[in-house]
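S.K.: requesting a structural model of the entry that follows:
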Amino acid sequence: MHTISPWAATVHADLENNNVIWEKKCKEYTFQAFNTGDSIWIVAHWPDRGKMAFRAAFGLNSYFEVTNLLDDGELLVINLETRLGKYEVCVTFPDSEAALLHYTTSFKAAMPLLIPFWPRDIIAVTQQGDVENTNGKIHMNQAGSRSGILFASVTKPKTGSVFYFQNLTSISPYCEATQTSLADTVGGTWPEIGFQLPVTNEKPLPSDKAYIISDAYVLFSDTIIDNEITETQQFLNNLAQVYTVLPHPEVLYHNWPEITQNCLTDLDQSKGCWTQTKGISYLNAYLCDYDTPAEVMVQLAVLMPLNELKDWYGETPPVYTDLLNAIDSFYDPKIKTINRWLPELLEQLDKSEEQKKEMVMDSWYLHHPLMNLARLALNGEKKAEELLLKSIDFAIKVAHHFDYQWPVFYKMDTLEVVKKETVPGKGGEKDVPGSYAHLMLLLFRLTKDKRYLREAEKAVKKLVGCGFDILYQANNTAFAAGALLELHKITNQQEYLDLSYACLACLFKNMQIWDCQYGYGKNYPNYFSVFPLNDAPYTAAYEEMEVYAGLSEYLIQSESINLLPSLKILIPEFLKYAISRFPYYYPTKLSQEMISDEVKTGEIVKDLWIPLEDLYSGWEKSGQVGQEVYGAGVGFGILTRQYHKVKNEEFLLFSDYPITNTRKSKQTLTFTVLGTDDFECNLKILIPEKRTLKMEVSVHKGKILPTEKTAGLLSYKIPGGSRVTMIWQ
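M.R.: Alright, predicted model coming up:
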């Protein structure tokens, strides 16, 4: 039996003792509304099984009078009054194919009010008996300022699942008015779960207008979730289904060719980006951080996107050669692999953190630079290939030593564990088997040696059973998803594809699918952000860039398989918003008041096109960690993936969904836009100065007219999943 609060203890009796004021059937589910005095409840009845109550309105220290109830069959509007103010509850079922409940509640206070308490808005109830006798499992809920999601199953009585999505965007004006936060507002403990309106102990809610205080979407299912594969895939399917009916913010277009040039110039010319040791130039991790020795990951994190940019431009940026020439210096002959730190400067480590002690390695950090060496080698860089092949046996030795289950920190010379678990009882870096498998598959592509394929298969077996707990660091989880997809395509084993979906579920669980428009968050778009760690309070430039690149490649590589349909919605939409958001990591694009005056590492130069590591939504200032030189490749990665040159033509083609299967014949270009026709992507044609271009764009449904037409730009909205034809003269 569960311990419950007074706000749950009387719910069952209140519902039994009050009359139904509204009822509707939807997809074999029955929905009823009750006025129980201080609460308005919407009760959902599963077919033949349990029920759940949703508190659509709470009367504070007062009782509701229903002043009007309008039901036109599509929309229910309940107008309410208490002595403290007026409420309006609107109820719809926006998806004709599913039992999807949407209720929105607004409140206009009669006087400025402090609100020191608010109860959760979901209570599991039984057909007979007490609330505290129900049981359920919460599969996941909001952490920090991620999406306002709660995904749970009712296990007693064995009923099914409920996917609850609180659209926190709508509640931003409330938080702006009361100086509160929406972090950690969707959660709770069974049976009292759901959304809890932020309390106002200091700044009262004004009486000037009506504020939305709830905007909930609830998807019901009778599927019994009994394993992590069903759990993670149903999560993805539920999220995509709710996403299709959500309102979405505007997507902004930015001139990435210009941004890229700005980044290249500042990276090359800003002395704060560089340090020298024995006449060799190295990038600092953070702007003006000269105390920390050079790191191999930092050099390769910029060198790899520069390599892509080199191919896209058809010429070599000046800094590329300097970085390439420097990577040999990180090879440590004592341990026969590249070291994190420049070996000759190990004594300069300040030992302020575990990884800043000599020979201490963060598990994922060993593989990351090796991945970038492998990518460079696959792109033809012989120096990278030589360094990779003489370093890789050490990584394999470590994998065998830990039986493919890596701790957080270990010593490279002795393999002694320095820190075993992220949190006591939670294990080590659980996604590292996936990123290790990605590294092994890159080597398999490079060498055709099946030893590496076998290593990849052994490693990913350790992901079985992890479910929502796979993610340690988001970019590594994205690499793991790609590796598992590749293994599925090589072996045709369904298990690998299912594990790949589990990795993606962990990524989408760790996203902020709402637009925080209060505090400093209102100064930039933050919709569909991804956090670098499960508990990170901010989003990070480099990790987001790698998730973007990894998911872009995932979507392209999955074109030949029967991909889970929900991912054809979620992945392209994430990519579209990432491209729209990423410029706001550059301090040049931000309001100066939102940039932190205190910086943990190095300095911030606000007019440089070098990204901040950390963006906070809400009331915290950004840039507290520092200006991230190793994130300088963000713009390069966008340019090379979203802008497409057309052979023998001067114009550029931009699409914010990935495109494949490009074919050109004379003055005709055809290509496929990935995604689904549930959503549109933005297609733009950038025309050089003093060039006129007559363009006709069509899809299978016919000709598409431009939404914007200027001398230098043509813009179109293209349905996802379309085969596009462009004809010009």
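S.K.: going by C-alpha atoms from here, please, whenever you check contacts or count neighbours.
M.R.: OK.
S.K.: mind checking which helix or strand G160 is in?
M.R.: Using DSSP states H and E, G160 falls within strand 158-166.
S.K.: next: K86.
M.R.: Per DSSP H and E: strand 85-92 holds K86.
S.K.: off-centre distance for that strand?
M.R.: Distance of strand 85-92 from the chain centroid (CA atoms, centre = their mean, to the nearest Å) equals 32 Å.
S.K.: same question for stretch 668-687.
M.R.: Relative to the chain's own centre, stretch 668-687 is displaced by 23 Å; criterion: CA atoms, centre = their mean.
S.K.: quick one on the thing from earlier: neighbouring contacts of the strand holding G160?
M.R.: If you take CA atoms under 8 Å, 6 or more residues apart in numbering as the criterion, strand 158-166 is touched by 46, 49-50, 147-154, 186, 194-195, 214-225, 235, 238, 242.
S.K.: so what would you say the end-to-end distance of stretch 288-300 is?
M.R.: Taking CA to CA, to the nearest Å, the first and last residues of stretch 288-300 lie 19 Å apart.
S.K.: this one as well, want them side by side:
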Amino acid sequence: MKPHSPWAAAAAKLLNDPVRQPFKVLDAEGYTFNFHLSVSACWLTVIWPNRCRIAFRLAYSPDDELDIGNVSDKNGQLTFTITSILGKFDVKVILPTEQASMLRYTVTLTPTEGTLFPYWPRDILPLDNAEGEIWLKQVGTRSGQLYFTTTKPQKAAILYLQNLSALADYNQQTETSAGETVGGEWPEIGFALPPTLKNKPLQAGTTYVISDAFIALTTEVPEKERDITQQYLDLLAQVYLALPKPNTHYQPWPEILEKGLTDLIDSPGCWQQVDGKHYFNAYVSDHATPPEIMVQLAVMLPLTDYKEWSGKPNDVIDKLREGLPSFYDEQYKTIMRWHPKVADRLEGEEEQKEPLTMDSWYLHHPLLNLSRLALKGDEVAKKLFLDSLPFAIKVAHHFKYQWPVFYKMDTLEVVKEETQPGKGGEKDVPGLYAHVMLQAWELTGEKRYLAEAEKAAHKLQGLGFDVFYQANNTAFSAGALLRLYKITKKQLYLDLSYLCLASVFKNVQLWDCNYGFGKNFPTFFALFPLNDAPYTAVYEEQEVFCAFHEYLNQAEDVDILPSLRLLMAEYIRYLVERAVYYYPTQLPKEMLSNEVKVGDVDHNLWIALEDLHDGWEPSGEVGQEVYGAGNAFGIIPRHYLRLPGSDIMIYTDYPTYDYSATRGKTVKFRLAGDGRLICRLMVIKADKDKLPEIEVTDSSKTTIKGKKVKDGHMEFTVAGDQHITIHFK
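M.R.: As a prediction, this is how the structure comes out:
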């Protein structure tokens, strides 16, 4: 038996005592819910159909005598009050239904006087000396989630998610963060209120939410990696459906794009020259660091997407293309990270800032973007891609498809083996490499590249939720594995694809940070770039957004998990609103960091910040990220449908498929997502013209009523997973 604290020991003694009877017993969907009152706490013990018992603490007041009052039991919902020395607790418990095995409890506290909490115990205690496994828990300010299973004496699986959005008033008043509040060590796990260490008490007479927990219950306990990750995704989607979600707002991306494009082209801080050729800086005004090939391609590819969508010429693409061959090194027969002619400018202030040091993912990411351009017909990109492939394959064979963090390009000597001691190297690189190899196979038809992709993919087995090194690369890996499944029909690759996506969704933030600086920008469904990153980042988010679009497109003819269709579409929906807040122009100047790691931050410049932080921390401390400029250029071609023969556009915040249009008359397309959730559809008029009369119908031929909004556009609310028809009369 694992050691536990006096608080847990006392609670277990109470809850295991057959003499102590619950003050309320309820049954729902095969589960029994016993409500107990102790000297200092109120507990809810959930008894599974197989007799597994797990206790959830609803209220806590140390060394106190609690009194229950105003008990109401109606329609599967129990409410009651608890009076204590601290003040009054109001408790609401919603029991599972046939539609969802979901338990929810919400607790508020109205203190009698100013109150500080130097300590708060966690709220979950498995009983009967249960043994179990914690598969994942909250890291930093990611979702307040805990996914765990019990194995002895009985089996159960639980996804617990604390709705941290609801705690904003507590965090604001006490100046505490909601980060690292859900976790613990077996058997004392769950949520603990952040301690009030700054002498900022709760105010007497003010009501604060101190817990809002959603708990998905099941008796199915998976044992295999594939089943564990898939159950997590299914339970997460189940919780997500019940979770309160913030409203979204339309962002005028065509206008935003024009501002960003102007600043990208005209701002001298975005550019540098080498041998008369133009290159983007990685960060605004960072002229000291040599040009990087990843930076050039990370902007060039979205610009190319936008050019194809708009039909407008773009001189920037030609400038960037002209400089790409300079990154190829004839000695090593490969593209290099740093421009070879000025790589000696590097001063080694960071491990990777050495001329011949390669960050493992950094070789493959530019190759991936070169292959995408090559498949679009770019001959310069094609040559660079094909000429560099032998070196990439040599490196893969040398490391046996398991890459370290940093290595030397000339000797392949390992510079840094692991991300942290015992954690391994960049674990998602095999998937990224597989993606590159699939692109090579598609471009050339040579089966040896397909064989390389399969060999690399197998190295992802057994990594579980730890496969994630960098968000965009893990998402690209998922797409590559889906393609491998479609090509080979081997179930393993689809399962590994799900594994990658489970790791991505493990690293999102399913709550809104409405305290401190967080009041100035939305954070719901934000994604963190690394497992331990303390902030969300524009570049990785934009690339995951594009990767999800491509995944859903590739999955059109595949029976993938419905939970994934739901979660991916919802991430995209929230991203197209949130992404505008990476621009410093949209944020109050006082929330930006006074110290910047790289280059400068210009509050008036429409170039995105790299980093957005927890509400008590300033943002933009890393720098203003030029290679994040693909943000708007990636969103518009994917979310604005053009009406032939007209300047009218159709916008949706869900992905769309199978778009067709007759000239100025009828538009048809299908929406992604889940029919239980809604998205926004807008008909965007040209500047001076009025919209014609519009009729919008869904799959059932039901007419959807719209409303005229700002600037004369028409807005409609439609369910996901629908066939939409728009008639222009």
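S.K.: can you give me the TM-score here?
M.R.: Laid over one another, the chains give 0.98 as their TM-score (TM-score structural alignment, normalised by the length of the first structure), with 723 aligned residues with a CA RMSD of 1.1 Å.
S.K.: what's the matching range in the second structure for whichever helix or strand comes after the strand holding K86 of the first structure?
M.R.: Using DSSP H and E, the helix or strand that follows strand 85-92 of the first structure in sequence is strand 100-109. Counting by TM-score structural alignment, strand 100-109 of the first structure pairs with residues 102-111 of the second structure.
S.K.: quick one, the strand holding K86 of the first structure and strand 100-109 angle?
M.R.: Calculated by axes from the mean of the first three to the mean of the last three CA atoms, to 10 degrees, strand 85-92 of the first structure forms an angle of 170 degrees with strand 100-109.
S.K.: what's the mean gap between strand 85-92 of the first structure and the aligned bit of the second structure?
M.R.: Superposed on the second structure, strand 85-92 of the first structure shows a mean distance to its aligned partners of 0.5 Å (mean CA distance after the TM-score superposition for the first structure).
S.K.: packing partners for that strand?
M.R.: Helices and strands touching strand 85-92 of the first structure, by 3 or more CA pairs under 8 Å, 6 or more residues apart in numbering; DSSP states H and E, are strand 51-58, strand 76-82, strand 100-109.
S.K.: let's have the ones you listed in TSV, adding distance to A395 of the first structure and mean neighbour count.
M.R.: Shown next, in TSV, are these (distance: least, CA to CA, whole Å; neighbours: other CA atoms under 10 Å):
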stretch	distance to A395 of the first structure	mean neighbour count
strand 51-58	51	22
strand 76-82	61	19
strand 100-109	49	22
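S.K.: dump the ones you listed to TSV, plus distance to L551 of the first structure.
M.R.: Output for those, formatted as TSV (distance: least, CA to CA, whole Å):
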stretch	distance to L551 of the first structure
strand 51-58	36
strand 76-82	40
strand 100-109	28
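S.K.: and those: which comes nearest G314 of the first structure?
M.R.: strand 100-109 (51.3 Å; CA to CA).
S.K.: so where in the second structure does the strand holding G160 of the first structure end up aligned?
M.R.: Residue span in the second structure matched to strand 158-166 of the first structure, by TM-score structural alignment: 154-162.
S.K.: do the same with stretch 597-613 of the first structure
M.R.: Stretch 597-613 of the first structure maps onto residues 594-610 of the second structure, going by TM-score structural alignment.
S.K.: equivalent analysis for stretch 406-418 of the first structure, please.
M.R.: Counting by TM-score structural alignment, stretch 406-418 of the first structure corresponds to 403-415 in the second structure.
S.K.: can you tell me the helix or strand for Y651 of the second structure?
M.R.: Going by DSSP H and E, Y651 of the second structure is part of strand 649-652.
S.K.: ok, A459 of the first structure next?
M.R.: helix 450-460.
S.K.: quick check: buried residues in that helix?
M.R.: For helix 450-460 of the first structure, burial by neighbour count (16 or more other CA atoms under 10 Å) applies to Y452, L453, E455, A456, E457, A459, V460.
S.K.: got it, and stretch 603-613 of the second structure?
M.R.: Buried, per 16+ other CA under 10 Å, within stretch 603-613 of the second structure: H603, L605, W606, I607, A608, L609, E610, D611, L612, H613.
S.K.: closest to N281 of the second structure out of the residues you listed?
M.R.: Nearest to N281 of the second structure among those, with distances taken as CA to CA, is I607, at 11.9 Å.
S.K.: isn't that closest one right next to V580, touching?
M.R.: No - in this structure I607 of the second structure lies outside contact range of V580 using CA atoms under 8 Å: 10.3 Å.
S.K.: nearest residue to the residue nearest to the spatial centre of the first structure in space, please, no chain neighbours.
M.R.: Most central in the first structure under CA atoms, centre = their mean is V530, positioned 2.8 Å from the mean C-alpha point. Closest residue to V530 of the first structure in three dimensions, ignoring its sequence neighbours and counting by CA to CA, 6 or more residues apart in numbering: M511, at 4.3 Å.
S.K.: could you check which residue of the second structure pairs with that neighbour?
M.R.: So, by TM-score structural alignment, M511 of the first structure is matched to V508.
S.K.: how many neighbours does its match have?
M.R.: 24 (other CA atoms under 10 Å).
S.K.: ditto for P252 of the second structure
M.R.: Residues near P252 of the second structure, counting by other CA under 10 Å: 12.
S.K.: swap in K24 of the second structure?
M.R.: The number of residues near K24 of the second structure, taken as other CA under 10 Å, comes to 14.
S.K.: ok, now how distant is it from L567 of the second structure?
M.R.: Taking CA to CA, one finds K24 of the second structure at 37 Å from L567 of the second structure.
S.K.: same question, P302 of the second structure
M.R.: 24 Å.
S.K.: please give the element, helix or strand, for S153 of the first structure.
M.R.: Here S153 of the first structure is assigned to strand 148-156, by DSSP H and E.
S.K.: check the mean deviation of that strand from the second structure.
M.R.: Strand 148-156 of the first structure sits 0.7 Å off on average (mean CA distance after the TM-score superposition for the first structure).
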